[in-house]
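Participant: structural data only, the sequence is not supplied:
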């Protein structure tokens, strides 16, 4: 039987503010547990929340970047639930009047560009972090994250495969990064998502029972989790056991490679929402919306168009560079520092991304300063070191953070461009490889490539390759 997969995402993005949503505590990541807390974010009796104006500003900015309608009259609501991650036993969020609605994000699919609709964007406070201790009868909790401002972006169920969901999340992440709304550091939890997935027969219009997968914080794990859940549901339908698909919340167990039941989920959660009596209604004036539109920076679509017209790169190269703001900024900074645009692109997309993948780090964690990378590529362009030597230096830079000049000096990797020194190596290579010389003389011109390789080997990669080739061809012609 042919099935269609239906996916919607709920994305939580922490906003780029210095202080929390209702108090002046720092939002800095990495502080000691419970260091960034105060009576307000801890919900102690007698405290009153004061809304951070920058939160509203960034939410309006997100709505503008994501093609939403901005709702001018808003309120904050209390979402009541009893769980230790919020000490006051309710979350301040938005229920029936979200700050933004009816947005659009465009994704590329094998069938061309499609729209993914956004149902809403609302603002709320984040909850604390529970640390469940293995083999211990208790859990630890860090309240630093309590009160950190979030936007929750809820898509419509418009995605039809795990790959489309990942593409959508990548595009959304890029838009939030480029517009300065969130740093989107998934490894730090500042961008995470819940996924809703269901299966239906091809051609069926109504939706079947959906399952929610909670708290996924990487593209790789999102795709794996959705693929496994998609497979699980299809198998149940194949065996006529669709009744076993219940509306529930599951989590992704990366170690076991499967989704695991967390709790059942009824059609409606009884959160007992009601307007927060301590926070006055939020009125967004037209002038605020207009100011946000004027300050909008270059977004991924505009940067793609500019890169295509300015840097003579292929569409695929531009897509990879622009997919991440840090990566495209790194490329442009290298060009501004005098590096050839094609060379900068090639080194980033091959050598740099190869090591990023091997070491499983984020782009923002690349340890090579752009000034040092520019110095290395200029040394190659000026023929001070060979490309082979440069690759060795690059890897050393990536591992140690040392300057390229220091590495070249320490390892003696400077390129030999001295005519006398290259002549001496070439003569030795020709004497040791008479068959290759004979092959070249008989018209097998590819033999010179082997001889150049032998020169590079004897010089430990230091010889200027073009000088080596020219000298080889000259010496062979002079041989009787």
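Facilitator: Looks like it arrived, so ask away. Keep in mind it's a predicted model, so treat the numbers as computed, not measured.
Participant: when you work out contacts or count neighbours from here on, use the C-alpha atoms and nothing else.
Facilitator: Will do.
Participant: how close does the closest residue to residue 472 other than its chain neighbours sit to residue 469?
Facilitator: Sequence neighbours aside, residue 426 is the residue nearest to residue 472 in space, at 6.2 Å (criterion: Cα to Cα, 6 or more residues apart in numbering). Between residue 426 and residue 469 the computed distance is 9 Å (Cα to Cα, to the nearest Å).
Participant: surely the residue nearest to residue 472 meets residue 470?
Facilitator: No: Residue 426 is beyond contact range of residue 470, at 10.2 Å (criterion: Cα atoms under 8 Å).
Participant: immediately after the longest strand out of those in the chain, which helix or strand?
Facilitator: When the chain is parsed with DSSP state E, its longest strand is strand 112-125. The element immediately downstream of strand 112-125 (helix or strand, assigned by DSSP states H and E) is strand 129-132.
Participant: now name the helix or strand holding the residue nearest to residue 472.
Facilitator: Going by DSSP H and E, residue 426 is in helix 419-432.
Participant: one more: residue 79?
Facilitator: In this assignment (DSSP H and E), residue 79 forms part of strand 77-80.
Participant: output the contacting helices and strands for that strand.
Facilitator: strand 90-93, strand 274-275 (3 or more Cα pairs under 8 Å, 6 or more residues apart in numbering; DSSP states H and E).
Participant: of those strands, which is nearest residue 175?
Facilitator: Closest to residue 175 of the helices and strands packed on strand 77-80, according to Cα to Cα: strand 90-93, at 23.2 Å.
Participant: distance from the chain centre to the closest one, please.
Facilitator: On the basis of Cα atoms, centre = their mean, to the nearest Å, strand 90-93 sits 29 Å off its chain's mean C-alpha point.
Participant: give me the contacts around that strand.
Facilitator: By Cα atoms under 8 Å, 6 or more residues apart in numbering, the residues outside strand 90-93 that reach it are 76-82, 122-125, 127, 276.
Participant: against that first model, consider the following:
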């Protein structure tokens, strides 16, 4: 684990995560009822989900396969035998009065998630990931003073992924959540739709003085946006520090974040494991996973983000930061590799994708899958930068034209807009000589050791050439002339 603690008013922040990942199966974890989002209330709940007398759960094999894939992706131990337990609590949206989950022996044990926070590499250790069923949903109609229960989600398969308390700031927590989100969507076990509840995070937050035992934690439930996640954690940190400074003890509790007020509020006191009276579910035998099954799933998995990033470093000589950023999604990774292979300029390709392409995608609020500039077009544009045909500034004008669909041909855009750099040495030497003759003061200042004067001369040359002069050639010619 790598951790750099940032003290806030003399307190160290400690954060752990529990993430409920809805598995991308067609049916529920213990029944054949569908899992599609958005159906009319209670139209996707069968007799098993409703806990009608005489019904028995039957394990969904695909949900287990999803758990195996996650374990492989995170370097975890996949238990050859794991146990399902009954987690007992009473709530209107829980038909059986208990949730089928895993407790003492989960299916996925240990592992880690690596990610970058800025340029710093971080590692968060995992405790476990266990299979369980989701509960239903309470619907509150305040304007008529009634509540209802929608059991469509009851029995939906989840993997609950639990970390060690390794994070030390809200920024680090959000970076971890984004990396985990990337992994589960990359390997195809979750669609990652946070608005629909497919990826829900609970943050356990506490504060302590450096070197002291862990403080009392409060769990912020159901954070379904990265923006609200950071706001909620930051508020909770400030609130806990204020409480302690005012002489109050922190009480273990479950809290909710209200995005309208930007505050957390207590929902209930936090239960401990003993309160749930876990015991093995008598209706479900132990889950056996053979090594052969694990190897079959391994063979079917695509190249993982970490492995792909390492390959980008080795094959394309990219910095580790670039390689990690480019493997944020399969679409971005594939786009980069197509551009790099076509133009043989991997670092330039990386710079453009991480820079101008990403900036325009963010502005347009679209994903890499919808980028209007093809990999072949960007490769052709980068090739023209590399061979000196156009400058970086001109390249941005060409990119704009490609993005807006003005033309599909890079060379045609360069020609029509007159963006080709001046590479004629004779013509450029003439401009340089004219600028030197017309700017005697700047020449004298440069020879007196003032570098700013050199930049002023370069600016005059670029202006005289209407921006078409090759900046590298300008610098070389100007220095040669001034040294003469």
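Facilitator: Structure's in. What do you need? Since we're looking at a predicted model, the values are computed, not measured.
Participant: how alike are these chains, TM-score-wise?
Facilitator: The TM-score (TM-score structural alignment, normalised by the length of structure 1) is 0.75; 460 aligned residues with a Cα RMSD of 4.7 Å.
Participant: skipping adjacent residues, who's closest to residue 161 of structure 2 in space?
Facilitator: Of all residues beyond its chain neighbours, the one nearest residue 161 of structure 2 is residue 129 (4.2 Å), with distances taken as Cα to Cα, 6+ apart.
Participant: how about the contacts made by the aligned residue in structure 1 for that neighbour?
Facilitator: Applying TM-score structural alignment, one finds that residue 129 of structure 2 aligns to residue 121 in structure 1. The contact partners of residue 121 of structure 1, by Cα under 8 Å, 6+ apart, come to 59, 63, 98, 99, 100, 101, 151, 152, 153, 154.
Participant: what about those residues, which are in strands?
Facilitator: Secondary structure from DSSP E places 100, 101, 151, 152, 153, 154 of the contacts of residue 121 of structure 1 in strands.
Participant: pull the most distant pair out of these.
Facilitator: 101 and 151 (12.4 Å).
Participant: of residue 426 and residue 470 of structure 1, give the one with the bigger neighbour count.
Facilitator: For the pair residue 426 of structure 1 and residue 470, the greater number of neighbours falls to residue 426 (26 against 12), based on other Cα atoms under 10 Å.
Participant: any idea which residue sits dead centre in structure 2?
Facilitator: Central residue check for structure 2 by Cα atoms, centre = their mean: the C-alpha nearest the mean position is that of residue 178, 2.9 Å away.
Participant: identify the residue nearest that one in space, chain neighbours excluded?
Facilitator: Going by Cα to Cα, 6+ apart, residue 178 of structure 2 has residue 226 as its nearest residue, at 7.7 Å.
Participant: where's the one you found relative to residue 233 of structure 2, distance?
Facilitator: Taking Cα to Cα, one finds residue 226 of structure 2 at 11 Å from residue 233 of structure 2.
Participant: who's more crowded, these two?
Facilitator: Per other Cα under 10 Å, whichever of residue 226 of structure 2 and residue 233 has more neighbours is residue 233, with 28 against 17.
Participant: tell me the counterpart of that one in structure 1.
Facilitator: By TM-score structural alignment, residue 233 of structure 2 lines up with residue 226.
Participant: next secondary structure after the helix or strand harbouring its match?
Facilitator: For residue 226 of structure 1, the host element (DSSP H and E) is helix 219-238. Sequence order places strand 248-253 as the next helix or strand after helix 219-238 of structure 1, per DSSP H and E.
Participant: just checking, what packs against that next one?
Facilitator: Packing contacts for strand 248-253 of structure 1, counted by 3+ Cα pairs under 8 Å, 6+ apart, involve strand 211-216, strand 258-264.
Participant: where in structure 2 does the longest one align, residue-wise?
Facilitator: In other words, strand 258-264 of structure 1. Going by TM-score structural alignment: strand 258-264 of structure 1 matches residues 263-269.
Participant: residue contacts, residue 401 of structure 1?
Facilitator: 367, 368.
Participant: how far does stretch 464-480 of structure 1 sit from the chain's center?
Facilitator: 49 Å.
Participant: so who does residue 214 of structure 1 touch?
Facilitator: 193, 194, 195, 249, 250, 251, 252.
Participant: now whichever helix or strand comes after the helix holding residue 426 of structure 1 on structure 2. Mean distance?
Facilitator: Once helix 419-432 of structure 1 ends, the next helix or strand along the chain (criterion: DSSP H and E) is helix 434-441. Taking mean Cα distance after the TM-score superposition for structure 1, the mean distance separating helix 434-441 of structure 1 from the aligned residues in structure 2 is 7.8 Å.
Participant: where do the helices of the stretch 351-484 of structure 2 begin and end?
Facilitator: For the stretch 351-484 of structure 2, applying DSSP state H, counting those that start in this stretch gives helices covering 358-364, 375-386, 392-403, 410-416, 425-438, 440-447, 451-464, 471-483.
Participant: how close does residue 29 of structure 1 sit to residue 188 of structure 1?
Facilitator: Distance from residue 29 of structure 1 to residue 188 of structure 1, by Cα to Cα: 8 Å.
Participant: same question for residue 422 of structure 1.
Facilitator: In this view, residue 422 of structure 1 and residue 188 of structure 1 are 53 Å apart by Cα to Cα.
Participant: out of these two, which sits in the more crowded spot?
Facilitator: Just comparing residue 422 of structure 1 and residue 188: by other Cα under 10 Å the higher neighbour count belongs to residue 422, 23 against 12.
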